[in-house]
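Colleague: give me a 3D structure for the following:
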Amino acid sequence: MNKTKNTAEAILDTAQSIVQDVGFNGFSYAHIAEKVGIRTASIHYHFPNKEDLGEALISRYYRHFISAIAQIDTETHNNLEKLRKFTLLYGGPVQDYCTCLGVMFSTDLATLSGMTREGLAQLFTTNLEWLERVLDQGRSEGHLNFEGSAVVQALQFLASLQGAQLLARTFRDISRFDMIAEGLVSALT
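Modeller: From the prediction side, this is the model:
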């Protein structure tokens, strides 16, 4: 990997970490430059403005999410287990008392560029479509049991995980996320 690629990735890694902690409007390029150990001009070289950085962040996050759910689909055939693994995706940021990038971007929605908002909508749509498919298949195969439509169940599942992240962060108590995530999965058996 070349130095330019390494620098761009380091910038994105650092920016993502900061956004997941303080939100998109809670930092400047100077904060990233200090953490990465570069000048702000180097950040502007890769991401001319903050909107470009936001678009790159959500695009990369989306690609990683697609890869993660593809891995779940490949490794796991039981839909209940797929949902358990999905909750682990949302549990990752909680370990550092942060939330996922999507949740934090949502709090700054009004100030995001149109492309970043579209990327965020695409991320949530993909989450919901995957959840709906897994829920439908799980009910058809007898692994899952719930009333109503899979669409509504998917919305409730995703909203609950996102809320669980916020509660765990607010109370600085990872067990709150774990209790909610396990309750969501258990309620489907």
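Colleague: CA only for contacts and neighbour counts going forward, please
Modeller: Will do.
Colleague: what about Val103, how many neighbours?
Modeller: Counted by other CA atoms under 10 Å, the residues lying close to Val103 total 21.
Colleague: secondary structure element for it?
Modeller: Using DSSP states H and E, Val103 falls within helix 101-107.
Colleague: before we compare anything, build this one as well:
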Amino acid sequence: METTTRTKILSLAERLLRTRGYADFSYADLVDEVGVRKASIHHHFPTKEQLGVEVVEDYLARFREELEAILGNDQSAPRRLSAYAELFSASLFDGTFPLCTALAAELAALPERMQDQTRAFFQIHLDWLERVVQQGKKARELDGAPAARKAANILLNAIEGGAVVAWALGKPESVTIGFDELVRLWSSKSR
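Modeller: Reported below is the predicted structural model:
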């Protein structure tokens, strides 16, 4: 029971972070849906900050596994980048904002530990993208890309901006347009 309740709380808190934001939800929002009293939520997570930190830690563990799976499953850099971009569209099609985007949007309202986690989250994105671009340049699959670190920043800006625009317009299918175009242009110069 303890693990199930804790898991339910974490799952719902993640959904609330991704749909309403950290500042706009409280333990009262969790009570009805989880089916426990507020005291039970405080038993598992004494503070909202602790809950937020654990939601992000849990998500980051899953996110790292997804990135490693992409590296293992998709052999070309353009395919790896496409699979990465799909992580963003999948969340928008599920009716949630990508967690990294949601956290960054209200960075100033987050507790310091969550601000640090958010910065680390973006560093994970940049490091992974840089690695894939470096491999793609070495394999001559992304000859048109700029230096790997710069390309990683450009790609992250494109997908994060795409997520914000897609969310605002309610058009999840548009999230990867800019990102996909960059990858297409950079790989077309390799042919």
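Colleague: aligned to Lys137 of the second structure, what sits in the first structure?
Modeller: Aligned counterpart of Lys137 of the second structure in the first structure: Arg139 (TM-score structural alignment).
Colleague: swap that for Lys38 of the second structure, please
Modeller: Lys38 of the second structure maps onto Thr40 in the first structure, by TM-score structural alignment.
Colleague: do Phe93 of the second structure as well
Modeller: Aligned partner of Phe93 of the second structure by TM-score structural alignment: Gln95.
Colleague: correct me, but its match touches Ile174?
Modeller: Yes - contact criterion CA atoms under 8 Å: Gln95 of the first structure and Ile174 qualify, at 6.7 Å.
Colleague: quick check, Lys38 of the second structure in contact with Asp29.
Modeller: No - Lys38 of the second structure lies out of contact with Asp29 (CA under 8 Å); the separation is 9.5 Å.
Colleague: now for the residue positioned nearest the centre of the first structure: which residues touch it?
Modeller: Centroid-nearest residue in the first structure, with CA atoms, centre = their mean: Cys100, separated by 4.0 Å. Going by CA atoms under 8 Å, 6 or more residues apart in numbering, Cys100 of the first structure touches 20, 90, 93, 162, 165.
Colleague: what about the nearest residue to Phe93 of the second structure once chain neighbours are set aside, how many residues nearby?
Modeller: Nearest residue to Phe93 of the second structure in three dimensions, chain neighbours excluded: Pro172, at 5.7 Å (CA to CA, 6 or more residues apart in numbering). Residues lying near Pro172 of the second structure (other CA under 10 Å) number 24.
Colleague: dump the residue contacts of Pro172 of the second structure.
Modeller: By CA under 8 Å, 6+ apart, the contact list for Pro172 of the second structure reads 89, 92-93, 163, 166.
Colleague: please, where are all the helices along the second structure?
Modeller: Remark: helices assigned in the second structure by DSSP state H are 2-19, 27-34, 38-44, 48-73, 77-93, 99-105, 112-138, 148-169, 177-188.
Colleague: returning to that earlier point: which of the contacts of Pro172 of the second structure map to contacts in the first structure?
Modeller: Retained in the first structure (both residues aligned by TM-score structural alignment, their matches' CA atoms under 8 Å) from the contacts of Pro172 of the second structure: 92-93, 166.
Colleague: so can I have a markdown table of these showing distance to Ser187 of the second structure?
Modeller: A markdown table is the format used below for those (distance: CA to CA, whole Å):
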| residue | distance to Ser187 of the second structure |
| --- | --- |
| Leu92 | 26 |
| Phe93 | 27 |
| Ala166 | 25 |
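Colleague: please type out the PyMOL selection for whichever of the residues you listed turn out to be buried.
Modeller: To isolate the buried ones among those in PyMOL, judged by 16 or more other CA atoms under 10 Å, type:
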select buried, resi 92+166
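Colleague: nearest to Pro146 of the second structure among the kept ones among the contacts of Pro172 of the second structure?
Modeller: Using CA to CA, Ala166 is the member of these that sits closest to Pro146 of the second structure, with 26.2 Å.
Colleague: circling back to that earlier point, from Ser160 of the first structure, how far out is the aligned partner of the residue nearest to Phe93 of the second structure in the first structure?
Modeller: Applying TM-score structural alignment, one finds that Pro172 of the second structure aligns to Ile174 in the first structure. From Ile174 of the first structure over to Ser160 of the first structure the distance is 15 Å, taken as CA to CA, to the nearest Å.
Colleague: doesn't Ala33 make contact with the match of Lys38 of the second structure?
Modeller: Yes - between Thr40 of the first structure and Ala33 there is a contact at 5.4 Å, judged by CA under 8 Å.
Colleague: what about the two, which has more around it?
Modeller: It is Ala33, of Thr40 of the first structure and Ala33, that has more neighbours when counted by other CA under 10 Å, with 18 against 15.
Colleague: thought that one was touching Phe27?
Modeller: No - counting by CA under 8 Å, Ala33 of the first structure does not reach Phe27; the two are 10.9 Å apart.
Colleague: the match of Pro172 of the second structure and Gln153 of the first structure, how far apart?
Modeller: For Ile174 of the first structure, the distance to Gln153 of the first structure equals 24 Å [CA to CA].
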